[in-house]
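Trainee: Predicted model and sequence below, questions to follow.
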Amino acid sequence: MKNLSKKDTVIPKRKPKSHKGDNGRVLIIGGSKDYVGAVALAGLAALRTGVDWVTVAVPEKVGWAINALTPDLVVKKYKGDDFCASRAKDVLKLAQGFDAVLIGNGIGMNAKQFCKTFLSKINKPCVIDADAIKAINIQSINNCILTPHKKEFNIFLKNSKLNENNYRTKLKNNIILLKGPIDTIISKNKTAYNKTGNPGMTKAGTGDVLAGLCVGFVGQGIDLFSSACNAAYINGALGDLQLKKKKGFSYIASDLLEDVKKVLK
């Protein structure tokens, strides 16, 4: 067990003669008629880690909103307000062109069957966030980081027919990043604690930034446990910088993106 500090962050090394895409390509799947901004926050956070390319796969109306917000994300639009199960085949095919996948930001429970189908068949390292966590169990995933808060974690354990005393033996090569006042990063044989952050991190969207940081590091070839530790430490440190700059809790999730380069130095 260890408490994370800045010296524990693993920063990807860029290749001096690299070309576009050589430093990682990430796919983020999410969004719904009720949640438009989550995918954009995650995508922009992923880019700030240094990954070369981020594509967001989203319902059509969400896609147009993201196009209006930023030119930095490649947007793949799908018809309909939500992801239906029949869409999984198309998105799985799309995912083959990427180094890592994030699924769940703003996706909503109407996409539960889509998430189940997609995650049971994907062969890429994944970060699983938000409602996608509620759709799966430990038996159906492999090579993934899950980023639940306590309530989502309890639902995941129930779906897996496990409890807090025995789930670790079934983790395989998956990682849990359990969010809270102190984040806990758990593998089958390691545990780390992150104490950066403050009560302002309860703002909507900060978890999307965290998930985006996670997949950005995974997409650049950092191992899952180190990627989760990086994301937890950096996300909390960003909140602490904003608390100092704003002299209070008026900061919002998108403000965190301003200071990633300062924390990564």
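Mentor: Arrived safely, thanks for sending. Residues are numbered from 1 along each chain as shown.
Trainee: contacts and neighbour counts: CA atoms only from here.
Mentor: Noted.
Trainee: now the longest strand along the chain, how far from the chain's geometric center?
Mentor: As assigned by DSSP state E, the longest strand anywhere in the chain is strand 53-59. With CA atoms, centre = their mean, to the nearest Å as the basis, strand 53-59 stands 13 Å off its chain's centre.
Trainee: which helices and strands sit right next to it?
Mentor: On a contact count with 3 or more CA pairs under 8 Å, 6 or more residues apart in numbering; DSSP states H and E, strand 53-59 meets strand 25-29, helix 37-48, strand 74-78.
Trainee: mind putting these in JSON lines, mean neighbour count and distance to K121 included?
Mentor: JSON lines is the format used below for the helices and strands packed on strand 53-59 (neighbours: other CA atoms under 10 Å; distance: least, CA to CA, whole Å):
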{"stretch": "strand 25-29", "mean neighbour count": "27", "distance to K121": "15"}
{"stretch": "helix 37-48", "mean neighbour count": "26", "distance to K121": "22"}
{"stretch": "strand 74-78", "mean neighbour count": "18", "distance to K121": "20"}
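Trainee: Can you tell me which of these is nearest to M109?
Mentor: strand 25-29 (13.7 Å; CA to CA).
Trainee: which strands and helices sit next to that closest one?
Mentor: Helices and strands in packing contact with strand 25-29 are listed as helix 37-48, strand 53-59, strand 100-103, helix 206-219; criterion 3+ CA pairs under 8 Å, 6+ apart.
Trainee: And here is the other one:
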Amino acid sequence: MSSVQPRLQTLAQLIPPLTLDLHKGDCGRVAALGGCEEYTGAPYFVASAALRLGSDIAHVVCEKDAATVIKGYSPDLIVNPYLRSVDNQRDRTLDEIDERIGALLARLHAVAAGSGLGADPNIRQSVRRAIAAARRRGLAIVLDADALALVCEDPGLVSGYRNAVLTPNAPEFARLSAALGVGTDGAELPVDEAARMVAQKLGGVTVVRKGKKDIITNGDRLFICDENGGLRRCGGQGDMLTGSALAFLAWGERYKQRAWDLRPYGDPIEEALVPMHAAYAACMLTRHASFLAYEECGRATMSTSVLEQIDIAFDNKFEELLKALKLPKQ
């Protein structure tokens, strides 16, 4: 299967033009499901990356013991302390959590799950049910980190749902492949072929196999992102990729609704390929932000350094293109 790199001009069609006619939320309402007592930074990076790229509203749905900490990171995030650990499960039943999360999902364009989720079975059960609810609503979904373990346990959670994007790193991809029976016959598969087979086994979801080069495939098409990144591998960069994908998927949902119509460079993106284009854009921007952060900070680069560069990376790639776009006359 041959690979291609989508043109920046094509990706730019997903980005909402900023006009005086916009209302709050028009450029994306998103949520990150995750965050427990031990892991508070991960959902913060997801939601903050989405905001810095231009999403209007970003929620974090987390365990109540993580909520105060995450609120202290940023006043820009709406923190919903709906999840309950086994120790706190008597505070609220799973059905009550479903009701609260369901009301939130009804207002969103896209949702991410897994970052900072942790191993608590009660939290995982709530997020599993939230993923199923998001799927029933047709929401775009990004699954990373601990949410990928839920897919390994129950591939049917996302199987056949082409509006889902999975973003495994190498160890996560190995576990996912084993759960799906890919490469278990002893034959060593090329990474791109293994990714393609995983996507096919899951019925056409978009798989982003992160690595030296990011491989993005839905089983039929293949993109490879080899944008230069920084040399530091600090934790949290994958969360920013998830947040970037979240923003572009939310824009993709608005794009599919024809909330705007920018076609100065040819035919529009096929609806079925919006997740792949959103995932590629996220990989490209995260890698470029990592490169910029390393150029400035070197070995002292942290994930907060990368986050501070994500909007600059966006401007470097898209600013001139967006300035050149002409909106159709009303």
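Mentor: Right, received. Where do you want to start? Just so it is clear, the structure is predicted and the values come from calculations on it, not from any experiment.
Trainee: The very next helix or strand once past the longest strand of the first structure aligns to what range in the second structure?
Mentor: Going down the chain from strand 53-59 of the first structure, the next helix or strand is helix 60-69, by DSSP states H and E. With TM-score structural alignment applied, helix 60-69 of the first structure matches the range 64-73 in the second structure.
Trainee: Show me the contact partners of the matching stretch.
Mentor: Here stretch 64-73 of the second structure makes contact (CA atoms under 8 Å, 6 or more residues apart in numbering) with 35-41, 44, 77-84.
Trainee: if we go to 7 Å?
Mentor: Here stretch 64-73 of the second structure makes contact (CA atoms under 7 Å, 6 or more residues apart in numbering) with 35-37, 40, 44, 79, 81-84.
Trainee: tell me the two of these that are most distant?
Mentor: Farthest pair in the contacts of stretch 64-73 of the second structure (CA to CA) is Y44 and R84. Separation: 18.3 Å.
Trainee: coming back round to it: take the helices and strands packed on strand 53-59 of the first structure and write them to a markdown table, including distance to F153 of the first structure.
Mentor: Output for these, formatted as a markdown table (distance: least, CA to CA, whole Å):
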| stretch | distance to F153 of the first structure |
| --- | --- |
| strand 25-29 | 20 |
| helix 37-48 | 20 |
| strand 74-78 | 29 |
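Trainee: Over which residues of the first structure does stretch 239-246 of the second structure lie when aligned?
Mentor: Going by TM-score structural alignment: stretch 239-246 of the second structure matches residues 208-215.
Trainee: mean per-residue distance, the longest strand of the first structure to the second structure?
Mentor: Following the fit onto the second structure, the mean deviation recorded for strand 53-59 of the first structure is 0.9 Å by mean CA distance after the TM-score superposition for the first structure.
Trainee: got the angle for that strand vs strand 74-78?
Mentor: Orientation of strand 53-59 of the first structure against strand 74-78 (axes from the mean of the first three to the mean of the last three CA atoms, to 10 degrees) gives an angle of 20 degrees.
Trainee: Give me the contact list for strand 53-59 of the first structure.
Mentor: So strand 53-59 of the first structure is contacted by 21, 24-32, 43, 47, 73-82 (CA under 7 Å, 6+ apart).
Trainee: rerun at 8 Å
Mentor: Outside strand 53-59 of the first structure, the residues that touch it by CA under 8 Å, 6+ apart are 20-21, 24-33, 39-40, 43, 46-47, 63, 73-83, 91.
Trainee: Without its sequence neighbours, what residue ends up closest to the residue sitting nearest the centre point of the second structure?
Mentor: Closest to where the C-alpha atoms of the second structure average out (CA atoms, centre = their mean) is T242, at 3.1 Å. Excluding its sequence neighbours, the residue lying closest to T242 of the second structure (CA to CA, 6 or more residues apart in numbering) is V46, at 5.9 Å.
Trainee: cool, D120 of the second structure as well?
Mentor: With CA to CA, 6+ apart, the residue lying closest to D120 of the second structure is S85, at 6.1 Å.
Trainee: on that earlier part again, the residue nearest to T242 of the second structure -> the first structure?
Mentor: Per TM-score structural alignment, V46 of the second structure is aligned with A42.
Trainee: thinking again about what came up before, make CSV from the helices and strands packed on strand 25-29 of the first structure and add distance to N137 of the first structure to it.
Mentor: Shown next, in CSV, are these (distance: least, CA to CA, whole Å):
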stretch, distance to N137 of the first structure
helix 37-48, 23
strand 53-59, 23
strand 100-103, 15
helix 206-219, 19
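Trainee: Out of these, the one nearest P148 of the first structure is which?
Mentor: helix 206-219 (9.0 Å).
Trainee: The closest one vs the second structure, average offset?
Mentor: Mean for helix 206-219 of the first structure is 0.8 Å (mean CA distance after the TM-score superposition for the first structure).
Trainee: and that helix with helix 37-48, angle?
Mentor: Using the same axes, to 10 degrees, helix 206-219 of the first structure lies at 40 degrees relative to helix 37-48.
Trainee: now for helix 206-219 of the first structure, which elements pack on it?
Mentor: Using 3+ CA pairs under 8 Å, 6+ apart, helix 206-219 of the first structure sits against strand 25-29, helix 37-48, strand 100-103, strand 126-128, helix 224-246.
Trainee: Could you export the ones you listed as JSON lines, including distance to N67 of the first structure?
Mentor: Converted to JSON lines, these look like this (distance: least, CA to CA, whole Å):
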{"stretch": "strand 25-29", "distance to N67 of the first structure": "15"}
{"stretch": "helix 37-48", "distance to N67 of the first structure": "10"}
{"stretch": "strand 100-103", "distance to N67 of the first structure": "19"}
{"stretch": "strand 126-128", "distance to N67 of the first structure": "23"}
{"stretch": "helix 224-246", "distance to N67 of the first structure": "25"}
